[in-house]
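Colleague: return atomic coordinates for the entry below.
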Amino acid sequence: MNWSMYTADRTTHLKIVVVGLAAALMIAVIGISARELNLGTDIMTAQNPTVIKAGGPVVLTDDSRGSTIR
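Modeller: Now for the predicted structure:
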């Protein structure tokens, strides 16, 4: 009678716990590896910083009377 969580025997519960822990461990390892593996993007941005200069002022109008929002 292992078709329900209430009537499952001890080994079925143990299997469920082991599969859950293995999945959690695998997700944690993948997450840590992805965070550490950045393919050198930090080095490239440190050597060639990107500078963005501000443009000139922009005037936006929303109605036909010509009132401006700055």
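
Colleague: from now on I want contacts and neighbour counts done on CA atoms only, so please keep to that.
Modeller: Will do.

Colleague: just the strands in the chain please.
Modeller: Under the criterion DSSP state E, the chain contains strands at 60-61, 68-69.

Colleague: this one as well, want them side by side:
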Amino acid sequence: MNHSIHSADRATHLKIVVVALVAAIGVAAFGISARNNADFTQTAQTNQVIKAGKPVAITSSGTSTVR
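Modeller: Prediction:
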């Protein structure tokens, strides 16, 4: 048995590519299925409209300026 990837034949390279592709698809499918979509579907229905109140004029911030 030769443990070098450089001297492997075409079928071995194809097997490695197929296994890597299947693993990548599996990881992507798991990530998509594990995502929690509960807050995305409920936020549009449960959020309330916030209306602006009366305008406020701030004349002083109450902090001292250091120069």
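
Colleague: on that earlier part again, now the strands of the first structure in JSON lines, with distance to residue 46 of the first structure and mean neighbour count?
Modeller: JSON lines is the format used below for the strands of the first structure (distance: least, C-alpha to C-alpha, whole Å; neighbours: other C-alpha atoms under 10 Å):
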{"stretch": "strand 60-61", "distance to residue 46 of the first structure": "36", "mean neighbour count": "10"}
{"stretch": "strand 68-69", "distance to residue 46 of the first structure": "38", "mean neighbour count": "10"}
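
Colleague: with distance to residue 29 of the first structure added, can I get those in TSV?
Modeller: Formatted as TSV, these follow (distance: least, C-alpha to C-alpha, whole Å):
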stretch	distance to residue 29 of the first structure
strand 60-61	50
strand 68-69	51
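
Colleague: tell me which residue is most central in the first structure.
Modeller: In the first structure, the residue lying closest to the centroid (C-alpha atoms, centre = their mean) is residue 31, at 9.7 Å.
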